[in-house]
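# Sequence below, structure please.
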Amino acid sequence: MAQFKVIGVPLSPFTQRVLVVLNEKGADYVLQQIDRLGNAQKKPEHLALQPFGQIPVIQDGEFTLFESRAIVRYIAEKYDGQGPSLYGKTLQEKALVEQWLAVEVEEFDPPTIGTLFQLAFRPKFLGLPTDEASLSLSLSPLF
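Alright, predicted model coming up:
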């Protein structure tokens, strides 16, 4: 079976989402790191794979897919008989997985990403202090 190519950044929570599922399934992959600080994701060669200039992107042979949640569903289905069942077997199991994926998208992800940006990425990668007002807004849906 051909090796997946994952184009992304290891510290990205979106790339990590894909890598976790690949590892759970025992899939063979290679991570091609992209220089986000150098804006490599906005260059024509990356935009040809991902028109919005985002990560991650996977290439599975001739097939290219972007959007981490679509990617993880694809991997879960492709490797259905390998490793743990991540997407469910029955209609009801799949519906429950979809329910909790929707909860993650709407309820968990926005405050988590906002908090991560303010506490880690902003100071470490941008050299800027945490914006306490933005941090409060990020945390407010959680409490």
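# Every contact and neighbour count from this point should use C-alpha atoms.
Will do.
# can you give me the strands for this protein?
Per DSSP state E, the chain carries strands over the ranges 4-8, 29-33, 57-60, 63-66.
# can I get those strands in a markdown table with mean neighbour count?
Shown next, in a markdown table, are those (neighbours: other CA atoms under 10 Å):
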| stretch | mean neighbour count |
| --- | --- |
| strand 4-8 | 21 |
| strand 29-33 | 15 |
| strand 57-60 | 20 |
| strand 63-66 | 14 |
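# Another for comparison:
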Amino acid sequence: MIKLYGYPPSHATRRAALIFKELGLPYELVKVDMTTEAHKAAPYLAQQPFGQVPYIDDDGLVLFESRAIARYLVAKYARPEHKALMPTPAGDLERFARFEQAVSVEMSNFDVYMGALSWEVIFKRYTGVMTDEAIVTDLLQTLNSKLDAYEVLLAKNRYLAGDEVTLADLFHLPFGNTLGSMGYDLLTTSSRPNVSRWWKDISSRPAWQAVKENA
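This is a model prediction of the structure:
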């Protein structure tokens, strides 16, 4: 069984766990307690030199970075009904290109701003540092503008890369869920009906519901 080394509440750990669930692939979660700096200890750094979670051990193959893990799992373990999660150039070059575009959109136009917003609103509390409300306001304005562009894309297709769900859509789930838990309705506002429809669709998937709170 593949071992997933991670901190159950972490966004990246849940992103990887989500793909295990999507594929119906069993895994053993090896908990890494980030509250005690276990991810910075020498044994952990020997496997993940950046001191981040998660990483996997698949019969000796050690791999880190949640999106790389997701791609690997689909490439190796996906059954025919899961192949749409990650289009390939050999299968359909245009679908592959749209998929790569969508993956880039998530990284460049969503993840980076959500990471900063989560730091300001949530994680600063644990370090005893005050939230900078000016930064929060700026980040929310930026995210609103980015999601306006999402609305344009999703008016044309059901999902970001076409009419079938892909990893690019699923990668949004951990931070998208946190956005709602922080009290911001950017993904569900009636002013962006296509984004709202898309978010309701992907966030209701059984695989996400299984790891929504913890991997």
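# thinking again about what came up before, need the strands of the first structure in TSV with distance to Ala76 of the first structure, can you?
Output for those, formatted as TSV (distance: least, CA to CA, whole Å):
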stretch	distance to Ala76 of the first structure
strand 4-8	13
strand 29-33	14
strand 57-60	14
strand 63-66	14
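# Which one of the ones you listed lies nearest to Glu132 of the first structure?
Nearest to Glu132 of the first structure, of all the strands of the first structure, is strand 4-8, at 28.9 Å by CA to CA.
# Could you point out the residues of the second structure onto which that closest one aligns?
Counting by TM-score structural alignment, strand 4-8 of the first structure falls onto residues 2-6 of the second structure.
# With the first structure overlaid, report how far that stretch is off on average.
Compared with the first structure after fitting, stretch 2-6 of the second structure has a mean deviation of 1.0 Å; criterion: mean CA distance after the TM-score superposition for the first structure.
# What does Pro56 of the first structure correspond to in the second structure?
Alignment note: Pro56 of the first structure maps to Pro54 in the second structure; criterion TM-score structural alignment.
# For that match, give me its contacts.
Contact analysis of Pro54 of the second structure by CA atoms under 8 Å, 6 or more residues apart in numbering lists Leu4, Tyr5, Gly6, Tyr7, Ala12, Thr13, Ala16, Phe64, Glu65, Ser66.
# Run a quick neighbour tally on Tyr87 of the first structure.
Other residues lying near Tyr87 of the first structure total 19 when counted by other CA atoms under 10 Å.
# Was I right to think it contacts Ile75?
No. Counting by CA atoms under 8 Å, Tyr87 of the first structure does not reach Ile75; the two are 9.7 Å apart.
# Off-centre distance for the longest helix along the second structure?
Counting by DSSP state H, the longest helix found in the second structure is helix 133-156. A distance of 17 Å separates the centroid of the chain from that of helix 133-156 of the second structure, by CA atoms, centre = their mean, to the nearest Å.
# Thr112 of the first structure: which of the strands of the first structure is closest?
Closest approach to Thr112 of the first structure among those is made by strand 4-8 (19.4 Å; CA to CA).
# Quick one: list the elements packing against that closest one.
Contacts defined by 3 or more CA pairs under 8 Å, 6 or more residues apart in numbering; DSSP states H and E place strand 4-8 of the first structure against strand 29-33, strand 57-60.
# how close does the last one sit to the second structure?
In this case it means strand 57-60 of the first structure. Mean for strand 57-60 of the first structure is 0.6 Å (mean CA distance after the TM-score superposition for the first structure).
# Please enumerate the helices of the first structure.
Using DSSP H, helices in the first structure cover 13-25, 44-47, 68-78, 91-103, 109-116, 122-125, 132-139.
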